[in-house]
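Enquirer: just coords:
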C-alpha cells in the first residue's frame, strides 16, 4: 500500500543479492579486458577496437564477413553484443558515433551544461538544450563548432527527439534513472511477453549488469545538492501526493566522495546531458566492456549503415559509410553476415528497415513496420517557488526522486523531479512528466528526399499535457505557486514538442514475432526501443535492456548456436 505524503523506495530497486557492492556492479575480468581495449583504442585514435583474440578467432573473423553484425551500441545492441560474444560468435558492432574515452585539451572527455562546446552536439552550429531560455532571455544555448558531439536533437515537423551519439548510445547522455515499470502497465503494453519471466529473471539480470544502485537516504537528506529535490518532495506531499526514490546507474558512493572533496566532480559539476566524466556506469563501462572482453567482439566507430540487402544464400550485406570528425565521408565499404541484429534505436532501426523494404532490398518486411511510435508521454514543465523556498545554487545533475501518481484513475503520471544546475539560485522546480498518452505516430520515408518522416501532430500530445497539468495544478494549489512561462523560448508552461524517450516503429509481435525476429526475412532481428509501442510509463532503458536479454537468449538458443554447430 502507498501512503500519500510519504517517500518510499520505488519497487525497481534491486535486491541485496544483486548488489554485492555499493555501485551494484558485478565487475569481471571481461570488464577489465574490454575497458583496457577501449582506453588503448582511444589513446591511439583507433576506430576499430577489439580485445586480444586467438589466432583461430582472428582467422574466423577476417576480412569483412562475420557470423553476426550488430548495428548500434545502445542498450539492446550492447546486450546482443555481449551475449553473442559469450556464446563464442565472432561479432562486429557498428556505431555511427565516436568513442568517448579520450580527454580533450582541457583534460576532460565531456563538457558541462553551463559552458558547452563542440563536444556537446552532433554536427550542429548551436546547442539545443531542452530549456531554450531563462526569463525569456536567450542565455542557455551557445554557438559551437560543428563536430560529432555526444547529443543529437533530431527534428521532425511537430516533434523533435533527443538521442545519444557515441559508443554507449543514450547511456552517455541520459539521467541514468533505472526504473522498472509497474507490472500491470508492462502487461498492458506488451501482453505477449511472459511478465513472470521478465520480473523474475530478465529485469534482475539487466539491473545487475547495468550496475543499478540507490542513494543513501541519510546522504540525500543532508546534501546541499539535493535541496531542490527535498523542496519539490515536500510540496508534493503538501498536495497529498506520494514520492518515490528512484535508483540510478550513477555511483552514489562516488557522489558522496565528490561532495567530500575526495573525488573529481561530475554529477556535482553540472554534467549529464552532454556526458558525465566520472561516476556514471554507461554502457561502455558495463555491457560493452564485457562484450569486448570476450575476445569475440570487434567494435568499429564512426560507421553508419546506409543500406541492407539479402543475398541468395540468405545472408546480409551492409553498405557502411565511414566519416571523419568533419562529417566528411572517408570510405564506403561492405560488410556481410549471417545474423543481423539492429540496435540503432527507434529512429535508426526503423529507418534502415523502411528503406530496405521500400527500395525492394528486403521486400518481405511487414507492412506494419513504422507504426506504434510514441514519445513515452514526455512533457516538461517548471514551477516558480516563493523567495523563501530556495532550490539551491548547488544542484546534483542526477535525479533521485519522482512524484508517483500512476494509479490516478484518469491521469496517471510519473513525474521526475529534475535538476536545473545553473550555478545560481533560479527558484525553479523542474519536472519531466511521463504520462500514459495513448496517441501513436508512424514513420515513413519521404518519397521526394528519401529522408525519414514522422507523422505526429502536436495536438496528439494534448492528453499528456492534460495529465501533467492535472498533477502540477494540485501542487501549485497546495503551495500557492505558479508555473514558469519563460523556459521554452515562448510563453508555454508545458514543453510538448520534444521527447527523451522515443519508442516504437517496429512493434514487438506486430512487425516482428514475439522475440524480435523481423517478419519475412530469416536471421534478421530488432533488439532495441523500436520494439516497445510508444509508452512504458517510466524511463525505458531498463525495460529495453531486459527485453533484449529475453529476446537474445531465445534467438541464440534457437537460431544462432544451432546454425554454428551445423556449419
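Expert: Thanks, I have it. All of these numbers come straight from a predicted model, not from anything done at the bench.
Enquirer: can we go C-alpha only for contacts and neighbour counts from here?
Expert: Fine.
Enquirer: Please identify the nearest residue in space to residue 519, excluding sequence neighbours.
Expert: residue 512 (5.2 Å; CA to CA, 6 or more residues apart in numbering).
Enquirer: How about residue 559?
Expert: Excluding its sequence neighbours, the residue lying closest to residue 559 (CA to CA, 6+ apart) is residue 523, at 7.3 Å.
Enquirer: How about residue 351?
Expert: Using CA to CA, 6+ apart, the nearest residue to residue 351 is residue 452, at 6.2 Å.
Enquirer: Could you pull up the contacting residues of that neighbour?
Expert: 351, 443-446 (CA atoms under 8 Å, 6 or more residues apart in numbering).
Enquirer: Give me the neighbour count for the residue nearest to residue 559.
Expert: For residue 523, the count of nearby residues is 18 (other CA atoms under 10 Å).
Enquirer: Any figure for the gap between it and residue 122?
Expert: Residue 523 is 32 Å from residue 122, where distance means CA to CA, to the nearest Å.
Enquirer: Just give me the longest helix of the protein.
Expert: helix 462-479 (DSSP state H).
Enquirer: And here is the other one:
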C-alpha cells in the first residue's frame, strides 16, 4: 500500500486517484487503462493471489479450490445461493478468469438490440473495436484447434437434433504452443510473463497449473502491475462512503477474519466497482440502505440475469475406454438447439470429480416438486444399480460430458436485501420479462442427445443427468449478470451509458453487474469489451480535473 495523503485534488487530499474493487474482467481492464492514463490505481481483491503451482491439483483439494474463507478455504470457486438460482463465480487475483472455461464468444444481435439499452447507442458497431482489442489482449484463438471423441460426440448430437449446421469449435483464450514447453511471452513483445504450451489436461476450471490459460494475471493485470498499479489481495471491501467534499472513503478488512480484521480506510477521488455481479450488487444494496451512498437508484437489483442458463449433462456407468472424455480444454465446441438456445460441452480433468456431487437423476422440470421427487424416486427404484453407477463420483470427469445451456431470452430476477437471523442477506423474486426458468426443456433434449452418442460411441450404458438444485426448482448458472445495468435514466437503471453511477459522480460500475441483457453466450469477452469502451472515455489524469465525460 502507498503512503497516505500524497495525491492532492483541489482542496482535498486523497490516498489514491482511483480505487478499483475487484480484479476480474472489468477491474483488470480498468486498472491497466487507468494506470496507462497516469492515474494512481489501487486494486482491492477479496481472494488470494495464485501462482501457477498454487492452484489445486484436483477439485478435491477443497482448501485451494473452494472459496469459504471463514472455514479456511481460499480457493477460486465461489458458490452462492438465492431462492431462484445457484451461482458459480470466481475468487482470487484475476477473478473469474481463474476458474472460467476460457471461452470467449461474441454475442449475436439480440443482445445489442435489447430495449433496455438499444436506444442509447448502436452497440454492435460501437463495441466492435473494443471486442477486437479484448480478443487481442485475451489471446483468443478463434477456433479450438483439436478434435477428439467429445468434439465428435457433440457434432453427432447436433446432427441428431437436426441442427448440425450450427455446430462449431469454440473460440478460446489459451496459449497452445508446444505442449509443456516454456516460452518467452508470445503476446506482448516480451512485456508479459513467460508461458507454457497447453497439455490438454482438462483442469482449466480448477486452475491452470501449466501456465497455458490466458488468465488476467497473464495479460491485463500483469501489465497493470508492471506499469504501476498496486494490487492488494485478501482485502474485502465492507464500505464505500461518499465524502462531503467529493470522493470516497473505502473501508476494507482481512478476508475471512474472525477476530483480527485489520480494518483500514483509504480515500479515493474515484471508485470503480468491479467485484463481480454478486459482490457489486451486495455493496450497492448495503451502501444504499446504510446511507453511505444514499442516491443509488431504486432500480438497483432489477434486471438481474442468469443468462437463462442450465447445467445438465450425460454420464456413462463406467469409463468408456475408447473415449478420452477428459482430454482437452474445458469447453471446445457448441451448437444451437434453436435460435435462442446455445449448448456447449464442458469438462473437468481426471481426478477433478467434486462438482459431480451436484448431478442428479433428470426429472421433468415443469412438474410440481412432489412429482419431481416422485419421478426421481421412481426412476431410482426401477434401476437402482444403474442409477448408483451413473451417480458415482468415481472417475466422474472421465465418464461424462457437462452440457452448459444458455439463452438470449428476456427474463430476469429482482434482487433485494432481507434480514435473516439478524443479518442482511440478498434474496430474489421474479422480475421483468418471462419468468426466470427453473429448467430448460432444450437442455434436457441436448443432454439426452449427447448421452445417446456417448453410449453409441463408447459402448457402455449412459444416461442424461440433471442437477440436485434443479430437482428443487433452482437452476445453476455460471454467468450471473445485471442488477446495476446501463440505462437512459436513474428510473430505469443504475449507471449511464459511460458506466457512471447515477447520483454519485466519481463512482462507476464496470463489470457483469452493468450488463443489461442475456448474451446467450459466455459473457467474459463482452464484459471486457464494455470495460475497454468505458475506460476509453476517461481523459488522462489531470485533464478536465480527471473526470470522464460529463454526465447527462
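Expert: Yep, that arrived. Here the structure is a predicted model, which is why all the values come from computation and not from measurement.
Enquirer: now the contacts of residue 452 of structure 1 in a markdown table, with secondary structure, neighbour count and distance to residue 565 of structure 1?
Expert: As requested, the contacts of residue 452 of structure 1 are exported to a markdown table (DSSP: H, G, I helix; E, B strand; the rest coil; neighbours: other CA atoms under 10 Å; distance: CA to CA, whole Å):
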| residue | secondary structure | neighbour count | distance to residue 565 of structure 1 |
| --- | --- | --- | --- |
| 351 | helix | 24 | 33 |
| 443 | strand | 23 | 39 |
| 444 | strand | 20 | 39 |
| 445 | strand | 16 | 40 |
| 446 | coil | 11 | 43 |
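Enquirer: picking up where we left off before, can you find the partner of the residue nearest to residue 351 of structure 1 in structure 2?
Expert: With TM-score structural alignment as the criterion, residue 452 of structure 1 lines up with residue 425 in structure 2.
Enquirer: follow-up on the earlier one: dump the residue contacts of the equivalent of the residue nearest to residue 559 of structure 1 over in structure 2.
Expert: Counting by TM-score structural alignment, residue 523 of structure 1 lines up with residue 506 in structure 2. By CA under 8 Å, 6+ apart, the contact set of residue 506 of structure 2 is 247, 269-271, 500, 547.
Enquirer: again, only this time at 7 Å
Expert: Going by CA atoms under 7 Å, 6 or more residues apart in numbering, residue 506 of structure 2 touches 247, 269-271.
Enquirer: Could you pull out the helices in the stretch 301-450 of structure 1 for me?
Expert: In the stretch 301-450 of structure 1, the helices defined using DSSP state H, counting those that start in this stretch lie at 345-358.
Enquirer: so where's the longest strand in structure 1?
Expert: For structure 1, the strand with the greatest residue count under DSSP state E is strand 329-342.
Enquirer: re the thing from before, possible to save the contacts of residue 452 of structure 1 as TSV with distance to residue 268 of structure 1?
Expert: Listed next are the contacts of residue 452 of structure 1 as TSV, based on distance: CA to CA, whole Å:
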residue	distance to residue 268 of structure 1
351	38
443	39
444	42
445	43
446	44
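Enquirer: For stretch 416-435 of structure 1, list every residue counted as buried.
Expert: 416-422, 426-435 (16 or more other CA atoms under 10 Å).
Enquirer: sorry, that was for stretch 97-116 of structure 1
Expert: 97-102, 109-113, 116.
Enquirer: and if you look at stretch 326-339 of structure 1?
Expert: Within stretch 326-339 of structure 1, the residues scored as buried using 16+ other CA under 10 Å are 335-339.
Enquirer: who touches it?
Expert: Stretch 326-339 of structure 1 is contacted from outside by 64-69, 147, 315-324, 523-524, using CA under 7 Å, 6+ apart.
Enquirer: rerun that using 6 Å as the cut-off
Expert: 64-68, 315-323, 523 (CA atoms under 6 Å, 6 or more residues apart in numbering).
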